[in-house]
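*Asks:* Okay, sequence plus prediction incoming.
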Amino acid sequence: MKRGLLFFLGIIICSSIHAVELNPPTSYAKVKAKSGDAVFKLLRKYHLMEASCNIDAFYSLNNMSKSDPLLANKTYQLPIAIYQYNGTSIRSTIGNNDWDLAVSIQTYNEKLRDAKVKPTIYREDKILYVPHHLVNCEGSVPVTASAPTKEYVKTDIFFGTGEKIEKKSNVLQGKVYYIISGHGGPDPGAMKKKGNHQLCEDEYAYDVSLRLAKNLLEEGATVHMIIQDKNDGIREEQLLKMDRDEICKDKGAIPLNQKKRLQQRVSSVNGLYKKEKSNGKTQHTVIAIHVDSRSVGQKQDVFFYYSPGSRTGKKIANNIQNTFRKKYQVHRKNRNYTGTVTSRGLYVLRKTNPPAVYVELANIQNTSDQKRILPASNRQALANWLYEGLTGQTIK
């Protein structure tokens, strides 16, 4: 790091210049990113979100663009100059006689000590922190006042008009999920008349799929919704209106012919998988979400299929099954969970290149099972449990 670089950064990124001459610092504070860390989260921990110029300084110091995520276990420089405290005063340590600046630096160091970010105060360990904004950014405004404090996910998935997905962490960074919502387009899937309304498998499977996609995106995963509807986002109604305008990602209109429909979505998955793999992504999972249709009197719990011979697919299915079993012990104590995991040679399971699991959420014909998918809160619970089973992470 060249001498004075911190001050140079301040000149090029701040809206108003605070010309302060200081002795050159000993070094700059560094931190190793943990799994789930994001830039704003890291800066907030070090009380650097009080001025927007610290954000720009962080990206500049680390030669990053604002679209670059933090990588777990990588060490990053913080916009904090480190001085060897001389035991006399802050002013003589930094080579500047500005009393107010010295008080601000002292207050900043005390904040870090009180928050246990820094274990001791500079008077004890002789390490004085001088944050970038106190020296360079007099005209920089607090982030809470005029700069965004949230990171949003870029995605081609429509979740609802004006709906933005906030990234909460990068805990799933590098992992890719391909969500295939069952049926769609000219094929509504399983159907059941409820009063004057027609319940359609594809609408309920799609809503749960969207909710799962949102959960995954919020934690930094890459998500491809293979079947997409450009005007149906996450819906809160119990009775979801049927339409036939779903399309297949990168493929367009969904064919009427069943075999061609299956081939189309498999081709979409495998094409995307090839691209993601070439970009260095190594962890890929396909999940196909359906609603079953059996006899009216047959109750069934959520159950799973995997491709015969696929150890990874079986492991994924078992993980989700175990999650549902544990959730039932908490939320459905009056009865045991009976959902199964079995192998089945379904086309989507056999032909997709990444490991895959196939989920049946309920029997649409059964009144009791309908209660699992009609209330929006239950559809969200299904998405949450699928998320936890897929990732091993707990919904916060």
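*Replies:* Structure received. Not measured: the values here are computed from a predicted model. Numbers count the residues shown, from 1 in each chain.
*Asks:* contacts and neighbour counts: CA atoms only from here.
*Replies:* Fine.
*Asks:* What segments of the stretch 151-300 of the chain are strands?
*Replies:* Counting by DSSP state E, counting those that start in this stretch, the stretch 151-300 of the chain forms strands over residues 175-181, 191-194, 197-200, 222-225, 227-228, 247-248, 252-253, 283-292, given from the N-terminal end onward.
*Asks:* Throw those into a markdown table and include distance to Y76, thanks.
*Replies:* What follows is the strands of the stretch 151-300 of the chain, written out as a markdown table (distance: least, Cα to Cα, whole Å):
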| stretch | distance to Y76 |
| --- | --- |
| strand 175-181 | 22 |
| strand 191-194 | 54 |
| strand 197-200 | 50 |
| strand 222-225 | 24 |
| strand 227-228 | 38 |
| strand 247-248 | 40 |
| strand 252-253 | 43 |
| strand 283-292 | 25 |
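*Asks:* So for F158, which of these sits nearest?
*Replies:* Nearest to F158, of all the strands of the stretch 151-300 of the chain, is strand 227-228, at 7.9 Å by Cα to Cα.
*Asks:* Counting by contacts, list what the closest one packs against.
*Replies:* strand 175-181, strand 247-248 (3 or more Cα pairs under 8 Å, 6 or more residues apart in numbering; DSSP states H and E).
*Asks:* Tell me which other helices or strands the shortest one touches.
*Replies:* So the one you mean is strand 247-248. When contacts are defined as 3+ Cα pairs under 8 Å, 6+ apart, strand 247-248 packs onto strand 227-228, helix 258-278.
*Asks:* Use this one as the comparison:
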Amino acid sequence: MNFRISIFLFGFFLFQAPLMAQDSVKTVLAEKGDGILSLLRKQGVDPYDVYDDFVILNLENLRDSIHLYEGRTYKIPNIILDTVAVVDSIQKQSSEIKEIKGKDYTIFGEVHKTVLSKSEQLKGAVYYLVSGHGGPDPGAMAKYAGTSIAEDEYAYDITLRLAKELLSHGAEVYIIIQDPDDGIREDRILKIDHDEVALGDKKIPLNQLARLKQRVDIINDLHRKNRGRYQRLIVTHVDSRSKGQNIDVFFYHHEKSKNGKKLAESIHKTFQKKYKKYQPNRTYSGTFEDRTSLYLVKKTHPAMTFIEIGNIRNKKDQRRILEPDNRQALAKWISEGVILDFEGGEIGPIR
């Protein structure tokens, strides 16, 4: 399977905020087991389009600014699902309605395959996304409710969600590690398998050095083919430390890459902003720093950031990656940092 993703942009305009008059907002009671995604989906709403609006509407009624309370009533953002109004001018608003067009990508799975264009903010940008481990190597392992969980499954799910976000803003995206049948999943416990392959349907080697070199070669070859274009690399891992160590999201970059540092810093700043807004009582302790000792940081050519998302062995951090709502939030926050980096322009030559 040689899966190269790109998106075609369509000529229509989207309102940046939904109409949310308080007297017309629908409310719904949260049942046992409901999360933000499942609650919105039950109401026939695309949860990925209105996630932030839902959080803003219900901020005072959420635990840790992201989890629902069973038995409480929540407001559902009022939006038009399948059509958007087209504004002719500031003085005259047209009632013309256009159908939102999308493009399907099977790699995201049947439920999530359709990508709708939200903007052209990343038009012209190329992103290489790598989820850690895969194939014969599951990465860090832990137990949850008596069941084994593996780093590679959760890193891959977050990477797919990030890819979909970047595509929706007009980017060209290459997913370097791929699973032919997983897609984006809404389960807490993601089943472990070993059928992941590298881009071009390449078998992933068991040997660690050979595995990393394979990824470096694929990325650097693509970097050469896309020479002269705006290119960035994002690598996603889940850390493994002692069970008692609760950590935040960390970002690494090459010590000599100004653009890699800027990318890491942009995503880091976005996380600081989100924590301040959604979790004001909790201090965000994640950092961004150079770590050239990491093989992919040292050997790949595009400006890049290497992301560590929590400690898979820590109970608090497990909630961050096991909850599908949290995985979606992580992907969306990373994508917003990516947009911030792209719109900020270049700092020095592209590494």
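*Replies:* Cool, got the structure. Nothing here was measured: the structure is a model prediction, and the numbers come from that model.
*Asks:* With both chains overlaid, what TM-score comes out?
*Replies:* After superposition, the two chains reach a TM-score of 0.69 (TM-score structural alignment, normalised by the length of structure 2), with 260 aligned residues with a Cα RMSD of 2.6 Å.
*Asks:* Export the helices and strands packed on strand 227-228 of structure 1 as TSV, with columns for mean neighbour count and distance to I13 of structure 1.
*Replies:* Rendered in TSV, the data for those read as follows (neighbours: other Cα atoms under 10 Å; distance: least, Cα to Cα, whole Å):
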stretch	mean neighbour count	distance to I13 of structure 1
strand 175-181	24	34
strand 247-248	22	44
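*Asks:* want to try TSV for those, with distance to D100 of structure 1 as columns?
*Replies:* Conversion of those to TSV gives the following (distance: least, Cα to Cα, whole Å):
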stretch	distance to D100 of structure 1
strand 175-181	48
strand 247-248	62
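*Asks:* which residue lines up with K276 of structure 2 in structure 1?
*Replies:* Under the alignment by TM-score structural alignment, K276 of structure 2 pairs with Q329 in structure 1.
*Asks:* I'd assumed K274 of structure 2 was in a strand, is it?
*Replies:* No: checked against DSSP: H, G, I helix; E, B strand; the rest coil, K274 of structure 2 lies outside a strand; its state is helix.
*Asks:* Give me the number of neighbouring residues for it.
*Replies:* For K274 of structure 2, the count of nearby residues is 15 (other Cα atoms under 10 Å).
*Asks:* any idea whether the closest residue to it other than its chain neighbours is helix, strand or coil?
*Replies:* If you skip the residues right next to it in sequence, K274 of structure 2 has W333 as its closest partner in space, 7.7 Å away by Cα to Cα, 6 or more residues apart in numbering. Look at W333 of structure 2: counting by three-state DSSP, its state is helix.
*Asks:* same thing with L78 of structure 1?
*Replies:* L78 of structure 1 carries the three-state label strand when classified by three-state DSSP.
*Asks:* give the contact list for it.
*Replies:* The neighbours of L78 of structure 1, taking Cα atoms under 8 Å, 6 or more residues apart in numbering as the test, are Y28, A29, K30, V31, F58, L61.
*Asks:* Could you work out the most separated pair of the residues you listed?
*Replies:* Between any two of the contacts of L78 of structure 1, the greatest separation by Cα to Cα is 12.8 Å, found for V31 and L61.
*Asks:* Tell me which of those two has more neighbours.
*Replies:* Neighbour count, other Cα under 10 Å: between V31 of structure 1 and L61, L61 has more, with 17 against 12.
*Asks:* and the more buried one, how far is that from K118 of structure 1?
*Replies:* Here L61 of structure 1 is placed at a distance of 21 Å from K118 of structure 1 (Cα to Cα, to the nearest Å).
*Asks:* again with Q198 of structure 1
*Replies:* In this view, Q198 of structure 1 and K118 of structure 1 are 61 Å apart by Cα to Cα.
*Asks:* Which part of structure 1 matches the strand or helix carrying Y48 of structure 2?
*Replies:* Per DSSP states H and E: Y48 of structure 2 is located in helix 47-57. The alignment of helix 47-57 of structure 2 onto structure 1 (TM-score structural alignment) finds no residues at all.
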